[in-house]
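Visitor: With the input below, show me the fold.
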Amino acid sequence: MSPTAPRYLISGGTLPDGTTSDVLIEDALLAAVGPEARSRAEAGDGPLETVDASGRIVLPGLVDLHTHLREPGREDAETVETGTRAAAMGGFTSVHAMANSTPVADSAGVVEQVWQLGREAGWCDVHPVGAVTVGLAGARLAELGAMASSRAEVRVFSDDGMCVADPVLMRRALEYVKAFDGVVAQHAQEPRLTEGAQMNEGELSSVLGLSGWPAVAEEAIIARDVLLAQHVGSRLHVCHVSTAGSVEIIRWAKERGIDVTAEATPHHLLLTEESVRSYDPVFKVNPPLRREADVMALREGLADGTIDTIGTDHAPHTAETKECEWTVAAMGMTGLETALPVVQHALVDTGLMDWAGVSRILSSTPARIARLTDQGRISAAGVFETGAPANVTVYDPHVTRTVDPATHATRSRNSPYRGMELPGQVTDVFNHGHPVVRDRALATPRTH
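Guide: Below you'll find the predicted structure:
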């Protein structure tokens, strides 16, 4: 190790397994965890900085499988730079950038551009998601193999924002990605059942006079695709699950050994269709906010492992496209900077999940799904793996903050939690051993 390379001792934090411990970062690696961390730190050479983590939770860096960074093409709403700043402030050390940019990330050239922009920004790792079909048009497969073999090494493919509705095309995609251990992440929405849909279908949609979005439109696609995945022996990931019926279908599939994983969003864990009574477009999202019973089913599904991970579905929009009449407003919400507080509020503070569970759904499991080898290196019991890359998030669960989107690092302000009190705050984040967040503020980006 270079004698001038900074070393960091995270002191007295609570690890996901509930133990209080020190963590030593040297040479961008988790050099020691436990009693030997302090003695090794004191005996070592070079500058040593101490992070007081007393009363705080020390987590493996968070991994998001579902982020919209908008660049290239919609830099007025978000850029890779601003989006990854938001990710770092939210505790994420790795994000997957969805393909619905302009141009669409359906070729090796575009995914390499996004990957390079992430490296230049330096706030967290950026892994581009490749489109399943050319232009997200659902007509023919995109260059899946070329994207997989590019410098970006794409392993997750999705037409998110659009459903791969053609069953033959979906089958071919599932077959294709097997060659490089990829996964198809499906936006489950039967298009003919949701034409013109504006909110969850039910009594409230009739009262409000808004076109309904039936739960079966999601559930029918999931049922079809888990059977396709079983038929071809491939991996399927289901994006932003939102209904109780979807949870049951995924549970059924897993019981039969089908290789399916699924995510839920923070907003579907906390908000319900009742928010739409305000006609405030900040609550317009795809899939729509559902019933309280669906929220409870999603929480229980995460607690029992049916739902594998949290995907933020961070979807920044400009004021012009969001702060307008409901029926023409864009769908989507920001979520990177509020994800961990929402998870604490909905799962930890309710007793459904401990911090080992949080590290599972927000770090180790999404890293495994995406086949990342340098993220989420922690055991099921919540024990850090020494020698692993030092991607670490320190989180204070004891503070309470009122959400103010004007203070967020993201370029857009369409947070559905404006004015809401949420627990917790990220205080420090290390990306490959480099401090990108220190003392609740952005520090410096990592250089490559």
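
Visitor: contacts, neighbours, all on C-alpha from now
Guide: Fine.

Visitor: mind checking how far Ala37 is from Val23?
Guide: 6 Å (Cα to Cα, to the nearest Å).

Visitor: With neighbour numbers in mind, choose between the two.
Guide: Higher neighbour count among Ala37 and Val23: Val23, with 30 against 21, using other Cα atoms under 10 Å.

Visitor: how about that one, secondary structure?
Guide: Secondary structure, DSSP: H, G, I helix; E, B strand; the rest coil: Val23 is strand.

Visitor: from what I can see it touches Arg7, true?
Guide: No. Using Cα atoms under 8 Å as the test, Val23 is too far from Arg7 to be in contact (10.7 Å).

Visitor: Find the residues that touch each one of Ala37 and Val23.
Guide: Any residue near both Ala37 and Val23 by Cα atoms under 8 Å, 6 or more residues apart in numbering counts here, and that gives Leu9, Ala31.

Visitor: Which residues are in contact with the closest residue to Val238 other than its chain neighbours?
Guide: Nearest residue to Val238 in three dimensions, chain neighbours excluded: Ala262, at 4.5 Å (Cα to Cα, 6 or more residues apart in numbering). The contact partners of Ala262, taken as Cα under 8 Å, 6+ apart, are His237, Val238, Cys239, His240, Val241, Ile250, Thr306, Ile307, Asp308, Thr309.

Visitor: One more, so I can put them side by side:
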Amino acid sequence: MSKILIRGAKVLGGEAQDVLIDGETIEAVGAGLSAEGADVIEAEGKILLPGLVDLHTHLREPGREDSETVLTGTRAAASGGYTAVFAMANTFPVADTAGVVEQVYRLGQEHGYCDVQPIGAVTVGLEGSKLAELGAMHESAAGVTVFSDDGKCVHDAVIMRRALEYVKAFGGVIAQHAQEPRLTEGAQMNEGIVSAELGLGGWPAVAEESIIARDVLLAEHVGSRVHICHLSTAGSVEIVRWAKSRGIDVTAEVTPHHLLLTDEMVRSYNPVYKVNPPLRTERDVMALREALADGTIDIVATDHAPHPHEDKDCEWAAAAMGMVGLETALSVVQQTMVETGLLTWEAVADRMSYAPARIGQAKGHGRPVSAGEPANLTLLDSAYRGEVDPAGFASRSRNTPYEGRELPGRVTHTFLRGRATVVDGKLA
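Guide: Modelled structure (predicted):
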């Protein structure tokens, strides 16, 4: 690989500096670096961040390649500024064995748009009754450290305790989809005024909060690590804040859509707004933003959930739950957190790169933009404004809630170990 000089970028939103990449590594960071023998990228006014890391992505392969594949999903990730993603286990077959997680891991290596770290299922077939091969998945070539039945809750307290005990031996983490199933039977949207007016089955906040409360207590009892997926309510924030004050080893994530959208969107009956957990109230949105700002919520994770057209273009009750998010995540965070003054760009680097890499143990990712570090980088034109057009997505699916909405920011370049995967806003 030739040398690349990124000239005049605002590193983490700070002073303009040059960044020289040599091969897979950052060779130097500073002002007025020599461009001799290097390809030059003029980056004046743009923000340079460490490559983004998503701890919660659905790549759908194997089994639902009509929705997404490892290739299309990682192309979407690169387009959004990501250099590493963690692929959830709810595939067909379920990623509950060493063989399946190794298949996903190797597909990521072959395609090369970003690193793919599989997440292993907690229970066999996501059925919640028997622990999956956690140890075998960890010892496999994929080296799985994060386990989740996402899409379903590990609702049995005994199974959850056993899982927490098991992964403690090798420093793993259980990522819980907090949803008490008995409280959400027939649920279609957030339980509240809007659900009552629309006549749709309500999804109460307590269904999430009760599981989080139980699991942080189990983690404390066992002395293990628990991660809360897609936290969505103000009450959940308070439980996690309390748990952290007690020294419990808990981390939590919020999605971009829960930072921006509310249950008022459901009045349109457009299934693009149907998601699990559901869009909540304005009060919840404000609480989530504040919690992300003060560190109660550790990271932003996309919960990128692609679906084919026919699974969304139908009546609300029959529609699948989920939204694509990899290609719009950084823009939503810019709008909701940076432009509101709640986060600096340095803090964005923490919530979208450093912290998720640390939680998931993503080697070589979430590293500082400094000499000697792997050249995993994202260059953002934060001054850009444009309407979201899903026709231009790299993802195989188009189920975005932001179609036609103006969002700020555009990823112009993404580098994976010094190799450009996105150049001038287009896939390399």
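
Visitor: hmm, back to that, mind checking what the residue nearest to Val238 of structure 1 lines up with in structure 2?
Guide: Taking TM-score structural alignment, the alignment pairs Ala262 of structure 1 with Ala252 from structure 2.

Visitor: which element is its match on?
Guide: Using DSSP states H and E, Ala252 of structure 2 falls within strand 250-254.

Visitor: Give the next helix or strand downstream of that strand.
Guide: Where DSSP H and E defines the elements, the next helix or strand beyond strand 250-254 of structure 2 is helix 256-260.

Visitor: Give me the buried positions along stretch 215-223 of structure 2.
Guide: By 16 or more other Cα atoms under 10 Å, the buried positions in stretch 215-223 of structure 2 come out as Asp215, Val216, Leu218, Ala219, Glu220.

Visitor: again but with stretch 304-319 of structure 2, I slipped
Guide: Quick answer for stretch 304-319 of structure 2 (16+ other Cα under 10 Å): His304, Ala305, Pro306, His307, Pro308, Asp311, Lys312, Trp316, Ala319.

Visitor: Kindly report the same for stretch 247-266 of structure 1.
Guide: Those would be 247-251, 253-254, 258, 260-266, for stretch 247-266 of structure 1 by 16+ other Cα under 10 Å.

Visitor: which two in these are spaced the farthest apart?
Guide: With distances taken as Cα to Cα, the most widely separated pair in those is Ile258 and Pro266, at 25.5 Å.

Visitor: Now do Asn276 of structure 2 against Leu342 of structure 2, distance only.
Guide: For Asn276 of structure 2, the distance to Leu342 of structure 2 - Cα to Cα - is 26 Å.

Visitor: Looking at these two, which is more packed in?
Guide: Neighbour count, other Cα under 10 Å: between Asn276 of structure 2 and Leu342, Asn276 has more, with 22 against 16.

Visitor: Tell me the counterpart of that one in structure 1.
Guide: Match for Asn276 of structure 2 (TM-score structural alignment): Asn286.

Visitor: doesn't that match fall inside a strand?
Guide: No. Using three-state DSSP, the assignment for Asn286 of structure 1 is coil, not a strand.

Visitor: could you pull out the helices for structure 2?
Guide: Ranges of helices within structure 2 are 70-79, 98-111, 134-139, 157-168, 193-198, 205-222, 234-245, 256-260, 282-294, 309-312, 329-333, 345-349, 355-360, based on DSSP state H.

Visitor: how close does Leu377 of structure 2 get to Thr25 of structure 2?
Guide: In this structure, Leu377 of structure 2 and Thr25 of structure 2 are 11 Å apart, going by Cα to Cα.

Visitor: ok, those two, which is more surrounded?
Guide: Remark: of Leu377 of structure 2 and Thr25, Leu377 carries more neighbours, 28 against 20, as counted by other Cα under 10 Å.
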